[in-house]
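**Q** coordinates only, sequence not included:
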C-alpha cells in the first residue's frame, strides 16, 4: 500500500484496470474512463489517501494488540558472560588473619537460558482485552472514513453531472436566443418590429452567451474536483454514464430510519467500542494494585571458563509481587482511566444525538427535493408553452418582443431550476444514505501492480 507507481504508469495501469473489467467495459477507441456513480464511489474509497491511512491505523492497532497479548505468553531468553576480576575483601567487610586483602585475578563464566511465565496478572489480561477492542475501533473508523469518502465522491460526481447539464441548457438557451435575434431582425425588415426590439434581442443573446461561458467554467472546475476526489490524474478524460437524477434510492421511513442509523452507523459503533475499551482500561488500572504471580527458571553451565570447571546449574521457583505504595501513582492512574471513560460516554451520547439529527435533516431534505423536482418539471412545461405563445404573438405582429424576451428568460430560469432540483435530489439521496450509514459502492478489482 506504500508503493506508488510513477504518474504515467499509474494512469496507464488505471486505464488497463477498467478496460479489463466487464462491468466497466467501453469502446476500445474511446480513451476516456466511463464511470457510474457507484463505481466512482468505489474508486475514491480504493485510492483516497485518507482511507489508506485509516487502514494502516487498523494494522497498527492489530500489532499493538499482538504486543499486549505477548505479555501473557511464556518468555524465554539467553544470557551469558565471561569475566576476569579482582576483589577487595576489606571493601566487602572481610578482614581475615592470614588472608590477603586483594584476591585475584580470577575468571568467572556463566551462560543460561531463562524462562518466565505469568500465572496471575490481571493488568496484562485487561490490557490485552483493551488492545483487541482497539482493533475493532480502528476497523470501524476505517469503515466510517470509507463511507465519508464515498459520499464525498458521490457528491462530486453529482456536481459534475449538474454542471454538464447546465452547459447543455446554456447551449440550448444560446441556440434559442440566436433564433429569436434572427427572428427579430426578420420582423424588423418586414416592418413588424422596431430598432428597440432588435437591441433588446441582441442584449438578451449577449447575456445568454455570457451565461454559457460561466457554465463551461463551472463544469471544468467541478470535473477537476472530481478527479481529485477519485485520486485520478487531472488530464485523464472521464465520462459519467449515469444521467442526472438517476440515483439508486432508498425511501425515508420515519422513526425506523433513526433506529437503523443508530444500529449501523460505523462512527457510532466505533464510539460504542471506544467506551467498551475505556471501561477495560479502568479495570486494568484497578488491577494494578493486585498481586501478580509468575513462574521463573534458569538453567546453564557455570564455571571458570567454558571448558574449565564447567558444571550445569539451574534454578526455578515461583514469585509474587504486591504493590504496597507507589507515591499515589496507582490512584492517579485509576482517576485518569475513569476520566477517559466518562469522556467516551459523553462522546457516545453526543454521537447518538448527532446521528438522529443527521437522519432527520437528511430525510426532510430528501422529501423536499422530491417535491421540488415535480414542481420544477411543471414549471419547465409551462415556461416552454409560454415561450411558444410569446413567439407566435410576436411573429403575428400583435406584440413586441418584450414578451418573447421575458418568456425566454423564464424558460432559461426554469431549465436551471430543473437541473438544480435534479442535482439536489441526487445529493439529498447520497446524504440520506450517508446519514443512515448505508452508502453502497462498487469496489474495483485491481491488479496487484496498482497502488
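**A** Thanks, I have it. Please read these numbers as outputs of a predicted model, since none were measured by experiment.

**Q** contacts, neighbours, all on C-alpha from now
**A** OK.

**Q** So which residues of this structure form strands?
**A** If DSSP state E is used as the criterion, the strands of the chain fall at 33-35, 75-88, 102-120, 238-240, 292-303, 311-321.

**Q** try it against this one:
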C-alpha cells in the first residue's frame, strides 16, 4: 500500500510542476522576449548597420547638389638687393625687403547632368537601406526564436530534474523494500542488487539532468541578460498562426523579412546595372569662383573678381573598364534574382517544417499522455502483485523505468510544441516585437534615415 501512495504523490507533484512552475512572480515567455529584445547585441548591431546604410543615401544624393567652399590664403615675399653707393664706393651689405599678399574667395561646383547615373545610385542606396531595415527584422526573429528555445530548454531541464529526483526517491524506496524482504526471508540478494543498480543509474541520470539544466540556464542568461526565475510556459501567441498551411505559406511569401530583403536586393542590383550603363553617357558640370586679394607692398586691394565656367565630357575609351562594369552589374542582377528564388524556397520549407512540427508534437503529446496513464496503472498493478509474491522486484523496476520514459516523452513533446509554434511564427515573418505586442520600443532605422536625408542636416547635429 505504501508504494501506491508514493507513486500517487509523485504523479501529483510532476503534474503540478508541468502545469505551472513557479506560479508566484512567474517570468512569462513574453517578459523574457521583451528583456532579450532590449539586451541583444546582435539586434543593436543590425540597427547600427541600418543607420550606416542610411548615410549611403545622403552620399548618393550629394552628387546632385552643389559643393560650396571658402578659401583664405596668404604669401610672404622677401628679397635681398644691393645697398646704396657711398663716398667710399659700393656698400657690400645687402638691403632686405619683404611684403605680404592675402587672398580670400568662394568656389561653387555642381554636376547638372550625368546621364542619370546619380539617380540610379540613389535608388541603389535606398534599396540598400531598405534591405538593412529588413535585416533588423530578420535578426529580431532569430534572436526571439533563440530566446524561446532557451526558455523551453530551461523549463524542460527543470521538469526533468524534478522527475529524475522523484525517480531516485522511488528507487531508494524499492531498495529499502528489497532489503526488508531479504531480512524476513521473502526476497533474494538478486532483488537487492537489481535495486541498487537501478538506483545507481537513476543517480547518473539525475546528475546529467542537472548538468544540462545549468548549460541551458547559462544560455538563457546570455540571451536575456538575466538569470531565469519561476518560468511559466503559457502564452497566447497561437492566435497569430493562420488556419491552414497554404495560408501560412502565402503569408510568409508576402511578409517574411528574408523575402523582402531579397526583393530589396534585386532593386539594388537593377539600380547598379542602370548606373553602370549611365557611365557611357555625357557628364555636364558648372563651376564658379569669386575672390579678392590685398598686398602690403602697395597697400591696395585687387578688388572683387570672379569667373564662371562649364564643362561637358563624353567617355570615348576607358580601357574596357566601362564594359566590364556593365557586365558585372548584369551578373549581379541575375545573382540577386537567383538568391531571391532561394529565399522563397527556404522560407516555404521552414513554414512546412514548423507546421509539421506542431502536428507531430500534438500527436506525441496525445501518445505520451496515454502512455503515462497506462504506465501509472501498470506500475501500481505490478507493485501489488509483487507484494503478493507473483511479480519480482525487477518487474517493478522495469515498470517504473517505462513510466519515467513516458513522462519524459510528455515533457519533451510539450516543450517541442511551444518551440514549433514560435518557429512557425518566425517562418511566416510574425515573430517580431510589434506582432507579439511586446512592451518595448521597436528598433528601426527609419526615423534616422528620414532625418539624415534633410538637405540641411550637414549644418547641424544629428542625434544617433
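**A** Received it, and whenever you're ready, just let me know what you need. Computed from a predicted model, the values in this text were never measured in an experiment.

**Q** So after superposing, what's the score?
**A** The TM-score (TM-score structural alignment, normalised by the length of structure 1) is 0.80; 394 aligned residues with a Cα RMSD of 2.6 Å.

**Q** Mind telling me which residue is nearest the centre of structure 2?
**A** Central residue of structure 2 (Cα atoms, centre = their mean): residue 139, 2.4 Å from the mean position.

**Q** Let me see the contact set for it.
**A** By Cα atoms under 8 Å, 6 or more residues apart in numbering, the residues touching residue 139 of structure 2 are 42-43, 46.

**Q** Any chance of CSV for the strands of structure 1, columns distance to residue 354 of structure 1 and mean neighbour count?
**A** Shown next, in CSV, are those (distance: least, Cα to Cα, whole Å; neighbours: other Cα atoms under 10 Å):
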stretch, distance to residue 354 of structure 1, mean neighbour count
strand 33-35, 33, 20
strand 75-88, 47, 12
strand 102-120, 43, 16
strand 238-240, 33, 15
strand 292-303, 44, 18
strand 311-321, 47, 12
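
**Q** export those strands to CSV and tack on distance to residue 421 of structure 1?
**A** Below are these laid out as CSV (distance: least, Cα to Cα, whole Å):
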stretch, distance to residue 421 of structure 1
strand 33-35, 22
strand 75-88, 67
strand 102-120, 66
strand 238-240, 19
strand 292-303, 67
strand 311-321, 71
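
**Q** out of those, which comes closest to residue 333 of structure 1?
**A** Closest approach to residue 333 of structure 1 among the strands of structure 1 (Cα to Cα): strand 292-303, 17.8 Å.

**Q** Looking at the contacts of residue 139 of structure 2, which is nearest residue 30 of structure 2?
**A** Using Cα to Cα, residue 43 comes nearest to residue 30 of structure 2 of these, at 17.4 Å.

**Q** okay, now the corresponding residue of structure 1 for the closest one: neighbour count?
**A** Aligned by TM-score structural alignment, residue 43 of structure 2 pairs with residue 51 of structure 1. Applying other Cα atoms under 10 Å, we find 23 residues neighbouring residue 51 of structure 1.

**Q** Spit out the contact partners of residue 51 of structure 1.
**A** Contacts of residue 51 of structure 1 by Cα under 8 Å, 6+ apart are 45, 142, 145-146, 149.

**Q** One more: residue 296 of structure 2?
**A** 99-101.

**Q** 10 Å instead, please
**A** 76, 98-102 (Cα atoms under 10 Å, 6 or more residues apart in numbering).

**Q** mean shift of stretch 322-329 of structure 2 relative to structure 1?
**A** By mean Cα distance after the TM-score superposition for structure 1, the fitted stretch 322-329 of structure 2 averages 1.4 Å away from its aligned residues in structure 1.

**Q** what span of structure 1 lines up against that stretch?
**A** Going by TM-score structural alignment: stretch 322-329 of structure 2 matches residues 330-337.
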